[in-house]
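**Q** quick check, what structure comes out for this input:
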Amino acid sequence: MNFSESLDKLVSLVTGDLADLRQLLVALLIGTVILVFFIYLSRWIKKIVRIRLAKRTEDSLLADFIAAGIRFIVLIFGITLVLRFLGLTGAVSGILAGAGITAFIIGFALKDIGENFLAGILLAFKRPFKIGDLVEIQGISGNVRALNLRDTQIKTLDGKDVFLPNASIIKSPLINFTIDGYLSYGFKLGLGYGCDYGKAMALITETLNRVPGVLSGQKGPLALVSEMGDSSLLIRVSYWVNTYDREHADHLVRSAAVLAVLEALEEAGYPLPGRIIELKGALPGDENQSQT
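**A** Predicted coordinates for the structure are as follows:
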């Protein structure tokens, strides 16, 4: 083989490799375009499905979950299509079939994902809570913000976002404080002995009825005797609020209720004694002072 033939062979090899590389780059570019298309398509479909479901059902939690599930299916279809276009489906299947340890690890990881996904489906259709409900799960209290495919987002009362796995919610006791939209609050106060207790309790309920956000009627405020304290008669005050009333936040209503009752009782001249402790005998240090 002379120099000219060797050079021609080298050029043909390089040209063939460049052609293969060009073909691979074109395939990767087309695959990327297809994947990006399906990403945007899944988002658009999720938005349309959520809007359509929101018109047919009042449960926004269920609508969001179904829309997210459909978006996930569209994404999986798009990824599968890209792999088939690149001719990688056989290679991926061969790798997973040949690597037993890898398959075991992936299967173990997907077990938790599948468990949380199925738990999310149960939560979406069983509906133990809705968006905005005040719940307590595993000692965590807050408002439900979203039900995702894997977890549920809780906004705590101090502003933290907590993401609880759906499977743990299914397995744990759940307290829903606002499933019917109503929540009861209360506090205790002491009335000094000897005052007109009936008029004082009537004044308390009348005052609470004027506080914005406090419900009236069948769920109106109550003032009942709780017990007899050492220096005062303890009164248990309770009232209801509508948690769906976005105009009056619960914590602001609670603060306004306590302040309004205290100011009304003080203006009416009712004594609100603190806890009085009577000490008998000499106080520590008195004997030393008397000897000096």
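**Q** only C-alpha atoms for contact and neighbour calcs from this point on.
**A** OK.
**Q** which SS state does the spatially most central residue of the chain fall under?
**A** Centroid check for the chain by C-alpha atoms, centre = their mean gives Ile154 as the closest residue, at 1.5 Å. Under DSSP: H, G, I helix; E, B strand; the rest coil, the three-state class of Ile154 is strand.
**Q** can you check the one 4 residues further on too?
**A** With three-state DSSP as the basis, Asp158 sits in coil.
**Q** got the contact list for the strand or helix carrying Gln289?
**A** Element membership for Gln289, per DSSP states H and E: helix 286-291. Helix 286-291 has contacts (C-alpha atoms under 8 Å, 6 or more residues apart in numbering) with no other residue.
**Q** next one: stretch 232-245
**A** Here stretch 232-245 makes contact (C-alpha under 8 Å, 6+ apart) with 178, 181-193, 208, 213-215, 219-228, 249-250, 272-273.
**Q** how does it look with 7 Å?
**A** Stretch 232-245 is contacted by residues 178, 181-193, 213-215, 219-228, 273 when judged by C-alpha atoms under 7 Å, 6 or more residues apart in numbering.
**Q** in the stretch 101-250 of the chain, which spans are helices?
**A** Taking DSSP state H, counting those that start in this stretch, the helices of the stretch 101-250 of the chain run over residues 166-171, 197-209, 250-267.
**Q** redo those as a markdown table? Include distance to Ala103 and mean neighbour count.
**A** Listed next are those as a markdown table, based on distance: least, C-alpha to C-alpha, whole Å; neighbours: other C-alpha atoms under 10 Å:
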| stretch | distance to Ala103 | mean neighbour count |
| --- | --- | --- |
| helix 166-171 | 23 | 17 |
| helix 197-209 | 64 | 17 |
| helix 250-267 | 51 | 15 |
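**Q** another for comparison:
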Amino acid sequence: MIPTLSQILDLSFLDTFFYIIIILIVAYISLHILSSIITKFWKKFNMDLTILYLITDLLKYIILIFALAWILKLIGIDLQGIIISLGLIGIVVGFAAKDVFSNFIGGIFLITDKNIKVGEIISVDDLKGKVSKVTFRNTEIITVDGFRVTIPNSTLNTEMYVNYPKLELNKIVLEVLVPFGIDLKAFSDDFVEKFEEKSWVMSGKKPIVYDMDISEFGSQVKLFIWVNDYTKVSEYTLELGDEVRQIIEKHNKNKVLKIEKKV
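**A** Take a look at the predicted model:
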């Protein structure tokens, strides 16, 4: 049972410490349970994860404030006096915490504008990645290299950023020179057939060969494939290049054999 104010002064140090531990444990368990309930509800109805992260972030601050107020009351600190004191030093605190408030306001703008959502691809300040989490203070993205980058919300409200189409990070684009004498249709069919069988290539997204231009050495084409794990794009690009080289070599050999037969 939590003591009344009249009992507070009679508590020993160990009693006070015990009650503080109890308050912290209750706050932690409450946050965990409420977050779990909200998350299950949100995912059950397939709702926007961006709002989910913001609600759980707000819930964390509310529980933290209540726990802190309870602890201060328990150790006999006058909350009313603190509030008055904060009014006297508000200007100093305001300057010290201007970045925190700026990021918080930025988070509110992100919520109302709905420009950035979890799962979308954005780039800002030469950083490009998938939005993994949005809170009132920061937005977290995961880059192609698998790095987690935290961007202050104030930056997203003052700097220009780009929203890319879905699966942009999963796309690999490779420019290839196909020598003259190789049938582009046969090359395209071999490329599509070979990479549709790859387990790391996204099903439902057919590889594409796009004929760009003709140079003095052959046809310049662009190859497009979409992979399941965008953090392994560099690894898959190397395999793509090696496989394409083998396809070109195979068609070159067939071209030589046809010439020899004609001769």
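**Q** count the residues that sit near Phe136 of the second structure.
**A** Counted with other C-alpha atoms under 10 Å, the neighbours of Phe136 of the second structure add up to 23.
**Q** from Lys114 of the second structure, how far off is it?
**A** With distances taken as C-alpha to C-alpha, to the nearest Å, Phe136 of the second structure is found 13 Å from Lys114 of the second structure.
**Q** quick revisit: of the contacts of stretch 232-245 of the first structure, buried ones?
**A** Among these, the ones that count as buried by 16 or more other C-alpha atoms under 10 Å are 178, 184, 189-193, 213-215, 220-223.
**Q** turn those into CSV, including distance to Phe108 of the first structure.
**A** What follows is those, written out as CSV (distance: C-alpha to C-alpha, whole Å):
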residue, distance to Phe108 of the first structure
Thr178, 37
Ser184, 45
Leu189, 56
Gly190, 60
Leu191, 63
Gly192, 66
Tyr193, 68
Gly213, 51
Val214, 52
Leu215, 52
Gly220, 54
Pro221, 54
Leu222, 55
Ala223, 57
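**Q** in strands only, show me those.
**A** Counting by DSSP state E, these place Ser184, Leu189, Gly190, Leu191, Gly192, Leu222, Ala223 in strands.
**Q** taking these, tell me the two that lie furthest apart.
**A** Greatest spatial distance among these (C-alpha to C-alpha): Ser184 and Gly192, at 26.3 Å.
**Q** switch the helices of the stretch 101-250 of the first structure over to a markdown table; also include distance to Phe85 of the first structure.
**A** Formatted as a markdown table, these follow (distance: least, C-alpha to C-alpha, whole Å):
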| stretch | distance to Phe85 of the first structure |
| --- | --- |
| helix 166-171 | 35 |
| helix 197-209 | 70 |
| helix 250-267 | 56 |
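**Q** and Gly69 of the first structure, which of these is closest to it?
**A** helix 166-171 (14.5 Å).
**Q** just the strands in the first structure please.
**A** With strands called from DSSP E, the first structure shows them at 134-137, 140-147, 151-156, 161-165, 174-176, 182-192, 222-228, 232-242.
**Q** of the ones you listed, which approaches Lys47 of the first structure most closely?
**A** Judging the strands of the first structure by C-alpha to C-alpha, what sits closest to Lys47 of the first structure is strand 140-147, at 15.1 Å.
**Q** so how much does that closest one differ from the second structure once superposed?
**A** Taking mean C-alpha distance after the TM-score superposition for the first structure, the mean distance separating strand 140-147 of the first structure from the aligned residues in the second structure is 2.9 Å.
**Q** now do stretch 39-49 of the first structure
**A** Using mean C-alpha distance after the TM-score superposition for the first structure, stretch 39-49 of the first structure ends up 2.4 Å from its aligned counterpart in the second structure, as a mean over the superposed pairs.
**Q** could you tell me where that stretch falls in the second structure?
**A** Using TM-score structural alignment, stretch 39-49 of the first structure corresponds to residues 24-34 of the second structure.
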